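# turn this into a structure:
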Amino acid sequence: MAETITAADGPRLIGQLKEQGLLPDSCRCVYAAGSLVRGWGNATSDLDLYVVTDDPFVWEGEADFHPVSLEPDRVGVAVPQFGALRGDVEYWTTGQFDQLMAKISWEEYRSGRDTGATVSQIERDCLVKLQHAVALDGADWLAERRQQFADSAFGRTIAARSLDLADTFAEDALGQLGSGDPESALLTAKLAFGYAADALLAHHGEYGTTAKWRSKKYRAAAPTVLPFERYWEIETMRTYDPEDPGRWIEDVIGCVRRVSMEVEV
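As a prediction, this is how the structure comes out:
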């Protein structure tokens, strides 16, 4: 188990950023996020840090960038060492955060546009990590953004998009099963179930961008419509019978349908 990062680590980490020339003279906020903040880290976990400035920060030395559908259209990334921990430091501007919040506003959601499709994976990761972020500097700025996020339509957007995909794959799985293709139906049913689980998590305020932390988030959310034990039974295919794949697939699709009835979109 790796160490858990808290606000008390702020002076040390801020100092190390400065020593490596990776902290601008003026910034709105520096915060830590990700698995090491939630206490889920391990020996190979990266330390995720976010540095927020009014203007784009350019540092000397090696740099990488993540493309985003914002203005500016890229986010700087540095990968320094913090003692034994490998860092992943992203540099965002306040303007980019303004644009992100506009994308997940209730106005956008109610417009009927597929707002989920306009938020890239990098942008979604940034938003999800806000929820449990810890300020190392600029706590007021972070608190304001976290409240904006909590008041946004992000959860409803993720739930709606995940449910739509779950329903689509569920129908496909039944069609494949009916046509005598149980192997394809099995794989498609697993996809449907994964999206249904993500929708249920979003309904309970736990947002996933990949399956990597789904079990952890599921335990934290503790939904009653599909308790963890039942979820894990399906996720691990514990009751799957190769001699009767149709029964398992139809059972999984039934769970997907129950989740669809539970989640509000």
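# CA atoms for contacts and neighbours, from now on please.
Will do.
# for the protein, which strand is longest?
If you go by DSSP state E, the chain has its longest strand at strand 85-93.
# ok, and for the lengthiest helix in the chain, which residues are buried?
Longest helix of the chain, by residue count under DSSP state H: helix 154-178. Buried residues in helix 154-178, defined by neighbour count with 16 or more other CA atoms under 10 Å: 154-167, 169-174, 176-177.
# name the helices or strands packed onto the helix or strand following that helix?
Next along the chain after helix 154-178, taking DSSP states H and E as the criterion, comes helix 182-203. Judged by 3 or more CA pairs under 8 Å, 6 or more residues apart in numbering; DSSP states H and E, helix 182-203 is in contact with helix 154-178, helix 214-221, helix 245-262.
# reformat the ones you listed as JSON lines; add distance to Gln131.
Putting the helices and strands packed on helix 182-203 into JSON lines (distance: least, CA to CA, whole Å) gives the following:
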{"stretch": "helix 154-178", "distance to Gln131": "11"}
{"stretch": "helix 214-221", "distance to Gln131": "13"}
{"stretch": "helix 245-262", "distance to Gln131": "23"}
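# out of the ones you listed, which comes closest to Val77?
Val77 lies closest, by CA to CA, to one member of the helices and strands packed on helix 182-203: helix 154-178, at 24.6 Å.
# what residues does the closest one touch?
Here helix 154-178 makes contact (CA atoms under 8 Å, 6 or more residues apart in numbering) with 104-105, 109, 115-116, 182, 184-186, 188-189, 191-196, 198-200, 202-203, 205, 207, 246, 249-250, 253, 256-257, 260, 263-265.
# need the buried ones from the residues you listed selected in ChimeraX.
Here is the ChimeraX command that selects the buried residues among the contacts of helix 154-178 (16+ other CA under 10 Å):
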select :104,105,109,115,116,182,185,186,188,189,191,192,193,194,195,196,198,199,200,202,203,205,207,246,249,250,253,256,257,260,263
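# how about this one, so we can line them up?
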Amino acid sequence: MNMFNPTIEVIVTQPSTPNPPNLAFDAVLQRFPSLAEADAVCMTGSIAAGWGNSYSDIDLFVFSDRELDLPVDETMETWPGEDATSGIRWVNWMGQYEESLVDLQVWPTDTLPKVLKPFLGDTEPEFGNPGLWIEDLIYRISIATPLKNPAFIENMKQLIANSSYNRALARYLKARIESRLTDVAGQLEAGDILGARMAALLAAEQVVDQSLLLAGDLCRARKWILRRLEQTPQCGITVDEYRSVVLDGKRPDESDRECAVRVARWAQSQLVRTEDAALTRR
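Just a heads-up that it's a prediction; the model follows:
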């Protein structure tokens, strides 16, 4: 009988606390010389958003229509990406830069105009759901810090700001929230109280996401929802409110059923509050 017997080989020793990398473009070019040939380069992700820490990846977005010669060494791996809906392809590269991990993606220069085309016309689409990769791309461009060709990055940010993308995605979420709330009612009637609690929690999370989208926050990562609320008070929901109503769970002497109903009613009230903003079109 063959037994699974994995072994570990240390390729690169990581420091216990990495030193902050030099993110000046001239310094980045020493590790990635081919980026000099790119049309534009920006830093994005948690560091660009102001939420990073000493262990955060360095997220670099590169825009180029030519193939770039990225480093090949023992620290790196690379693989192609493709969005099935749009047919857009990009290159993923992950490896070491100084003492940090770099997540680098190379995108065609016409990527953003192509994916935003449905949201730039005089008639807004009812729903917008371009998929996780493209949603992540749009968000990361919206918060990007330019390293090369700031005008290119600024033009892309303006394209996002002038589009109906956030409203169309908010309407898509509205339909999902309504479905979750219907689930709560059905599960309560069927006696599935724990299922109703979970459906109410999901509805509450999605209604917060929708409120943030309508306030201009395009982040799609669930782990940042409290930081997003903290940074976007104009969305109408505070961190304390979301924590006390949703995250703190059952209140003293509250049953699972009562908790599910309370959270679902809160989500429903937020959905009503944002309805005009979600349904208003240009």
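# how about whatever residue of structure 2 lines up with Ser184 of structure 1: what's its closest non-neighbour residue?
Mapped onto structure 2 by TM-score structural alignment, Ser184 of structure 1 lines up with Gly195. Nearest residue to Gly195 of structure 2, sequence neighbours excluded (CA to CA, 6 or more residues apart in numbering): Gln187, at 6.4 Å.
# distance check, the one you found against Gln270 of structure 2.
Distance, Gln187 of structure 2 to Gln270 of structure 2, by CA to CA, to the nearest Å: 21 Å.
# any idea how far Glu123 of structure 1 is from Gln99 of structure 1?
Taking CA to CA as the criterion, Gln99 of structure 1 is separated from Glu123 of structure 1 by 10 Å.
# okay, those two: which has more neighbours?
Glu123 (19 against 14; other CA atoms under 10 Å).
# distance of that one relative to Ala202 of structure 1?
For Glu123 of structure 1, the distance to Ala202 of structure 1 equals 17 Å [CA to CA].
# do the same with Ser105 of structure 1
Taking CA to CA as the criterion, Ser105 of structure 1 is separated from Ala202 of structure 1 by 16 Å.
# can you check Ala185 of structure 1 too?
Using CA to CA, Ala185 of structure 1 is found at 26 Å from Ala202 of structure 1.
# ok, Glu264 of structure 1 next?
Going from Glu264 of structure 1 to Ala202 of structure 1 by CA to CA gives 10 Å.
# likewise Leu226 of structure 1?
Taking CA to CA, one finds Leu226 of structure 1 at 14 Å from Ala202 of structure 1.
# so which strand or helix has the one residue sitting closest to the centre of structure 2?
Central residue of structure 2 (CA atoms, centre = their mean): Arg220, 2.8 Å from the mean position. Using DSSP H and E, Arg220 of structure 2 sits within no helix or strand.
# what does it align to in structure 1?
Arg220 of structure 2 maps onto Thr209 in structure 1, by TM-score structural alignment.
# identify the residues contacting the counterpart of Asp46 of structure 1 in structure 2.
By TM-score structural alignment, Asp46 of structure 1 lines up with Asp57 in structure 2. The contact partners of Asp57 of structure 2, by CA under 8 Å, 6+ apart, come to Ser100, Leu101, Val102, Asp103.
# which ones are touching the second one?
In this case it means Leu101 of structure 2. Neighbours of Leu101 of structure 2 in contact, by CA under 8 Å, 6+ apart: Ser56, Asp57, Ile58, Met94, Gly95.
# what about these, which are in helices?
Assignment to helices by DSSP H places none of those there.
# so which of those sit within strands?
The members of the contacts of Leu101 of structure 2 that map onto strands under DSSP E are Ile58, Met94, Gly95.
# what's the separation between the first one and Pro108 of structure 2?
Using CA to CA, Ile58 of structure 2 is found at 20 Å from Pro108 of structure 2.
# then Gly186 of structure 2?
46 Å.
# what sits against whichever residue in structure 2 pairs up with Asp251 of structure 1?
Matched to structure 2 by TM-score structural alignment, Asp251 of structure 1 sits across from Arg262. By CA under 8 Å, 6+ apart, the contact set of Arg262 of structure 2 is empty.
# of all the helices and strands packed on helix 182-203 of structure 1, which lies closest to Leu130 of structure 1?
Short answer: helix 154-178, nearest of these by CA to CA, at 12.0 Å.
# report the angle between that closest one and helix 182-203.
Inter-element angle recorded for helix 154-178 of structure 1 and helix 182-203: 160 degrees (by axes from the mean of the first three to the mean of the last three CA atoms, to 10 degrees).
# helix 154-178 of structure 1 vs structure 2, average offset?
In the superposition with structure 2, the average deviation recorded for helix 154-178 of structure 1 is 1.1 Å (mean CA distance after the TM-score superposition for structure 1).
# again with stretch 247-258 of structure 1
Its matched residues in structure 2 lie on average 1.4 Å from stretch 247-258 of structure 1 after superposition (mean CA distance after the TM-score superposition for structure 1).
# quick one: contacts for the corresponding residue of structure 1 for Leu229 of structure 2?
When structure 1 is aligned by TM-score structural alignment, Leu229 of structure 2 is paired with Tyr218. By CA under 8 Å, 6+ apart, the residues touching Tyr218 of structure 1 are Leu201, Glu206, Phe228.
# filter those residues by whether they're kept in structure 2.
Retained in structure 2 by both residues aligned by TM-score structural alignment, their matches' CA atoms under 8 Å are the following of these: Leu201, Phe228.
# which of the contacts of Tyr218 of structure 1 sits closest to Val128 of structure 1?
Glu206 (8.5 Å).
# tell me how many other residues surround that closest one.
Residues near Glu206 of structure 1, counting by other CA under 10 Å: 19.
# what does Met261 of structure 1 give?
A total of 9 residues lie near Met261 of structure 1 under the criterion other CA under 10 Å.
# how much space separates it from Tyr231 of structure 1?
16 Å.
# what do you get for Lys129 of structure 1?
To Tyr231 of structure 1, Lys129 of structure 1 is 24 Å away according to CA to CA.
# now do Gly10 of structure 1
Applying CA to CA, one obtains 38 Å for the distance of Gly10 of structure 1 from Tyr231 of structure 1.
# cool, Asp64 of structure 1 as well?
Here the criterion is CA to CA. By it, Asp64 of structure 1 lies 38 Å from Tyr231 of structure 1.
# can you verify Glu124 of structure 2 is assigned to a helix?
No: when classified by DSSP: H, G, I helix; E, B strand; the rest coil, Glu124 of structure 2 is found to be coil rather than part of a helix.
# just to revisit the earlier point, how far off centre is the longest helix of structure 1?
Its chain's average C-alpha position is 18 Å from that of helix 154-178 of structure 1, according to CA atoms, centre = their mean, to the nearest Å.
# how about stretch 245-255 of structure 2?
Using CA atoms, centre = their mean, the offset of stretch 245-255 of structure 2 from its chain centre is 29 Å.
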